[in-house]
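>>> A structural model of the following input is requested.
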Amino acid sequence: MAGEVDRFQHGVALATVLGNWSTGDGPLYRKLADAVARAADDGSLVPGERLPAERELAKVLAVSRATVVAAYENLRERGVVDRRQGSGTRVNGARRVPRSDGRVRGGQGTAIVQRLIDGPGRLISLSCAADAGVPEVAAALRAVADHDITGLLDDPGYHPRGLPALREAVASHYTAVGLPTSAEQVLVTTGAHQALVLLAEVYLKGASAVAVEAPSWAPCLDIFRQHGVRLLPVGLDDEGIDVRALAGVLAEHNPALLYVMPTFHNPTGRLMSATRRRQVAELAARHGVAVIEDNAYAGSSLTADETSLPSPLAAYAPEQGEVLTVESLKGVWAGLRVGWVRGPAGIIERCARRKAMADLGSPLIEQAVAARLVPSLPELSRARSVVQREQFAVLESLLRSRLPEWTWTVPDGGSSMWVRLPEGHSADVYAQLALRHGVEVVPGSTMDPTGQHDGYFRIPYVRRPGELAELVARLASAWTELVRHGPHEDLPLRPVV
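A predicted model of the protein is given here:
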């Protein structure tokens, strides 16, 4: 029980659960108290759970200690917490809570997913790096309605492995980019996220560890955390995952999986070189470790011609290697929710069984639209890259003008930049102030458990120029407040007698 009740001793962990607690009207101490009470009511905080010390929570939330003291006292008066000298502040042990709050225990990506559930409201949320759909989606939908719908309606509608036409299209796409593929090696999924869920179910039963890049995208890491495995972070260099460090991790820990994002890594936007792909594939094969390459952001190049990009990492694997390639149509339109995994036919069959148990197969009309789009991916990628270069240029210009103290490296591609705050500043603290200025920031601590990127956060640039201008204006206002004034002083009014 000790591990469970001590989960939130550190302020960052509690801040993740509280989410957008500081938005809305009213004094900060009252909003903080209300957010903690809601978390206790819905089961996010369990009876007996110890809350962070006042100074610790004040530091992380960028408020004064007096604000936290007032919030805790308000919660004590409401019966939500107990406060005892030497024991700290704990959730009232007599409270009754739901059996489950639906959250991923130990997962720092939960708040990011929760934002998608709640909707952005008045906030500008940096948790989502997806643009509007391209016009070709509408054209493909009309073509399906005009030419394909009769055949689809004649079909019973259950294809757990995916619509045959789409599987053939994906196989042809990979063959064309240097990775020979047959339809039997392709499973269609409801987005890339489901592909990762299925692969985790196949590989992680009884497993103890997964090797991952540091940083990496928190919701993806949470998929592995749900299986109780230990994450083994490996840093990056200019060519991708650090192969020397990776060799040490594989030799010492023998993980069940290696998870990498070689084509426009999220959040750094880095492109793994062809040489590094070969090294990683050969190293993993030598140690008998399966590799998941997540290329959800493929087709969004900022610095290179799409035709000159390396083939998927699986193309460099030796015969005994086992590489699963995950991709989606996120860059075409995330709302289409079509993804896939390409791999050895036996693994694909095992994933298909699990998908059949989950949903009996993804919707066919969306797959039919995707089947018409996949052959055009090279042209769609080139057009999208032109637009994203313009969007990136706008954001970079705004940041240089309004926030010259911040630094970043121009990404090779993807849809966001990886920004570093000046030395000594925590992105966790800045994120709390940004919330009060109307921006939801995802700090680097959620993406790297080693602490090496606590001063970083991700800024997606796939927005219209006016939206980018408003975003940077809010970020700059929050930064000015942090630098000039520090934590916000917010005291409850007390009657004078």
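
>>> going forward, measure contacts between C-alpha atoms and count neighbours the same way
Noted.

>>> which of the residues in stretch 484-497 are buried?
Within stretch 484-497, the residues that count as buried by 16 or more other CA atoms under 10 Å are Gly486, Pro487, His488, Asp490, Leu491.

>>> make that stretch 274-293, sorry
Here stretch 274-293 shows 274, 276-285, 288-293 as buried, counting by 16+ other CA under 10 Å.

>>> out of those, which sit inside strands?
Ala290, Val291, Ile292, Glu293 (DSSP state E).

>>> I'd like to know how far the last one sits from Val229.
Going from Glu293 to Val229 by CA to CA, to the nearest Å gives 19 Å.

>>> one more: the second one?
Between Val291 and Val229 the distance is 16 Å, computed by CA to CA.

>>> repeat for the third one
Here Ile292 is placed at a distance of 16 Å from Val229 (CA to CA).

>>> so which residues of the stretch 351-497 of the chain form helices?
364-373, 377-402, 427-436, 465-485 (DSSP state H, counting those that start in this stretch).

>>> what do you get for the stretch 201-350 of the chain?
With DSSP H, counting those that start in this stretch as the criterion, the stretch 201-350 of the chain has helices at 218-225, 243-253, 274-287, 330-333, 345-359.

>>> to compare with the earlier structure, here is another sequence to fold:
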Amino acid sequence: MEAKVDRKGRVAELADALGDWAAAPGPRYRTLADALASAIHTGLLGRGDRLPAERAFAGALALSRSTVVAAYDELRGRGLVTSRHGSGTTVAAAPGRGADQTDGRVAGGQATALLQRLVDRPPDIISLAYAVDDGTSELADELVDLARTDLPRLLRDAGYHPHGLPELRTAIAEYYCRSGLPTTPAQVLATTGATQAIGLATQLYLRRGAVVLVESPSWPGCLDIFRAAGARLVGVPLDEEGIQADVLASAITGTQPDLLFVMPAFHNPTGTLMSAARRRQVAALCDRHRVPVLEDISHIGHPTALPAPVAAHGTGAAETLTVGGLAKTIWGGLRVGWVRAPIEITDRLTRLKALADLGSPVLDQALAARLLPRVGELADRRHQLRRHRLAHATELLRTQLPSWRWRVPDGGPALWIELPGADARAFAAIAVRHGVEVVPGSTTDSGDEFDSFIRLPFTFPEEVFTEVISRLTRAWDELTRHGPMADPHGPIV
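Here you go, the predicted structure:
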């Protein structure tokens, strides 16, 4: 964490990194102090770092200033911070803890609160950070049949396949051929989820100071991967057809980027489907300027129902890597992904993957190879369920939160909602006190254009989503009627 954390961006970054501290039991000033103490012990805040100004931090956390003042007093009492008039509050040495010690928190300023919350899994919190569905019944059937018919053959194998299980790579190649993108198994690398594929591409293309063009907004989990590599992110806005080609052209000539990252189907968090015409424009621009493209198409379905990937429209002048996976169509727990690229790029990525894990789990890959030929059928069933849940979600929103605004997405599992006249980060801080974790739009972009937006998945069963909206309604009432709430358990001075 850089020392000057009291500027708006640094204040927001620290507020996010503290995680769901407000859901912990006890007086609010003390739970905030505990969260800051943990950040000091794990190295997120280092010796000499300055804590945010009390008023600015209170605004970011949707608290009263007196609560933050009391939390800082608590930290001073523990010997973790010191204060000097005119210089603010700074971190002192963390007593009894070495720099290499940890308490289980995700370390480093680049890791978002999303990752920390996945580790912590706070009780009684309904998380809107991950839009996931239950596993399909077909997955269970295929798993049983796999154990009965294929397991003896698989167990006779050594089990190390850095490129991926051959039958899975063949199934992926056939899927892309049907999608309009000619592919051979040699162009495919199987990975442990799409996230690993993005991480491997980042290792290959990015060094500290590299420039990555990204859609604005984009998903913070992907942005964190690029930031962790030391890259500088430049956002390019979207319209109803996807990333804006004219702005992209200007960004390419103005920044000479090392990589372009896009999510053509369906964009996260807006749910936009990039049109075929826009994909051709993106491919032509990147070919002309030889900008490598990383396209994440993790929402897969009928191979002929969606426009062909960006890679299908290029001449090959620009290296284009197409990432996919089964988590969003089959089940989040099936951690099977892949990347399709020119053979020489796939070989380089394979060497990086071999250094990481020698290859993804064989049984998972074998199951994925069985399911991939049926992915169109399975995606159709998933789509029908999501349409029903989307109708339920929009009816609840219109009834209970009529001032909220959104556009029905082209696809995907979530709504991108604008909260009129509100700071979504402040709303998220209040929502977690009502038992719901919200992803504010400010985490999806380095600017302030989406500060009033949140992402709202509708993949929950109806009774759970009904409870989500009930809690969010109470949080919204608190924000709009009363603003930040003072801590009733604060010390009496």
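
>>> returning to that earlier point: among the ones in strands among the buried residues of stretch 274-293 of structure 1, which one lies nearest to Ala94 of structure 1?
The nearest member of those to Ala94 of structure 1, counting by CA to CA, is Ile292 at 45.1 Å.

>>> structure 2: which residue goes with the closest one?
Aligned by TM-score structural alignment, Ile292 of structure 1 pairs with Leu294 of structure 2.

>>> now do Asp237 of structure 1
So, by TM-score structural alignment, Asp237 of structure 1 is matched to Asp239.

>>> now do the contacts for its match.
If a contact means CA atoms under 8 Å, 6 or more residues apart in numbering, then Asp239 of structure 2 has no contacts.

>>> one more: the one 5 residues further on?
Taking CA under 8 Å, 6+ apart as the criterion, Gln244 of structure 2 is in contact with Val236, Pro237, Leu238.

>>> need those in JSON lines (columns: distance to Arg433 of structure 2).
Formatted as JSON lines, those follow (distance: CA to CA, whole Å):
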{"residue": "Val236", "distance to Arg433 of structure 2": "34"}
{"residue": "Pro237", "distance to Arg433 of structure 2": "33"}
{"residue": "Leu238", "distance to Arg433 of structure 2": "33"}
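
>>> please point out which of these structure 1 shares.
With both residues aligned by TM-score structural alignment, their matches' CA atoms under 8 Å, the contacts of the contacts of Gln244 of structure 2 that structure 1 also has are Val236, Pro237, Leu238.

>>> the last one: neighbour count?
To tie it back to what came earlier, the one meant is Leu238 of structure 2. By other CA atoms under 10 Å, 19 other residues sit near Leu238 of structure 2.

>>> if we can go back for a sec, out of the helices of the stretch 351-497 of structure 1, nearest to Gly88 of structure 1?
Nearest of the helices of the stretch 351-497 of structure 1 (CA to CA): helix 427-436, 22.6 Å.

>>> if I pick the alignment partner in structure 1 of Asp133 of structure 2, what's in contact with it?
Mapped onto structure 1 by TM-score structural alignment, Asp133 of structure 2 lines up with Asp131. Taking CA under 8 Å, 6+ apart as the criterion, Asp131 of structure 1 is in contact with Gly331, Trp333, Ala334, Val462, Arg463.

>>> again, only using 10 Å
Residues near Asp131 of structure 1 by CA atoms under 10 Å, 6 or more residues apart in numbering: 330-335, 384, 388, 415, 460-464.

>>> most surrounded residue in these?
Counting neighbours by other CA under 10 Å, Ser415 comes out on top of these with 32 neighbours.

>>> distance of the counterpart of it in structure 2 relative to Leu115 of structure 2?
Under the alignment by TM-score structural alignment, Ser415 of structure 1 pairs with Pro413 in structure 2. Using CA to CA, Pro413 of structure 2 is found at 20 Å from Leu115 of structure 2.

>>> does Gly486 of structure 1 touch Thr480 like I think?
Yes. Gly486 of structure 1 is within contact range of Thr480, at 9.2 Å (criterion: CA atoms under 10 Å).

>>> okay, now the residue opposite Ser311 of structure 1 in structure 2 once aligned: neighbour count?
Mapped onto structure 2 by TM-score structural alignment, Ser311 of structure 1 lines up with Ala308. For Ala308 of structure 2, the count of nearby residues is 21 (other CA under 10 Å).

>>> any idea how far Gly199 of structure 2 is from Ala308 of structure 2?
Taken as CA to CA, the span from Ala308 of structure 2 to Gly199 of structure 2 is 24 Å.

>>> hmm, back to that, contacts only, for the match of Ile292 of structure 1.
197-198, 201-202, 214, 259-263, 310-311, 319-323, 339, 341.

>>> which of those count as buried?
Buried by 16+ other CA under 10 Å: 197-198, 201-202, 214, 259-263, 310-311, 319-323, 339, 341, out of these.

>>> contacting residues around the counterpart of Arg433 of structure 2 in structure 1?
The alignment partner of Arg433 of structure 2 in structure 1, by TM-score structural alignment, is Arg436. If a contact means CA under 10 Å, 6+ apart, then Arg436 of structure 1 has Asn20, Trp21, Ser22, Thr23, Gly24, Leu28, Leu123, Arg474, Ser477, Ala478 as its contacts.

>>> tell me if Arg161 of structure 1 really is in a strand.
No. Arg161 of structure 1: not assigned to a strand; according to DSSP: H, G, I helix; E, B strand; the rest coil it is coil.

>>> that one contacts Val186, doesn't it?
Yes. Between Arg161 of structure 1 and Val186 there is a contact under CA under 10 Å: 7.7 Å.

>>> identify the contacts common to these two.
Common neighbours of Arg161 of structure 1 and Val186, counting by CA under 10 Å, 6+ apart, are Arg167, Trp340, Ile348, Glu349, Ala352.

>>> in TSV: the residues you listed, plus distance to Pro156 of structure 1.
Putting the shared contacts of Arg161 and Val186 of structure 1 into TSV (distance: CA to CA, whole Å) gives the following:
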residue	distance to Pro156 of structure 1
Arg167	18
Trp340	22
Ile348	22
Glu349	21
Ala352	18
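
>>> would you mind finding the longest strand in structure 2?
Determined from DSSP E, the single longest strand within structure 2 is strand 232-239.

>>> how big's the offset between it and structure 1?
Following the fit onto structure 1, the mean deviation recorded for strand 232-239 of structure 2 is 0.7 Å by mean CA distance after the TM-score superposition for structure 1.
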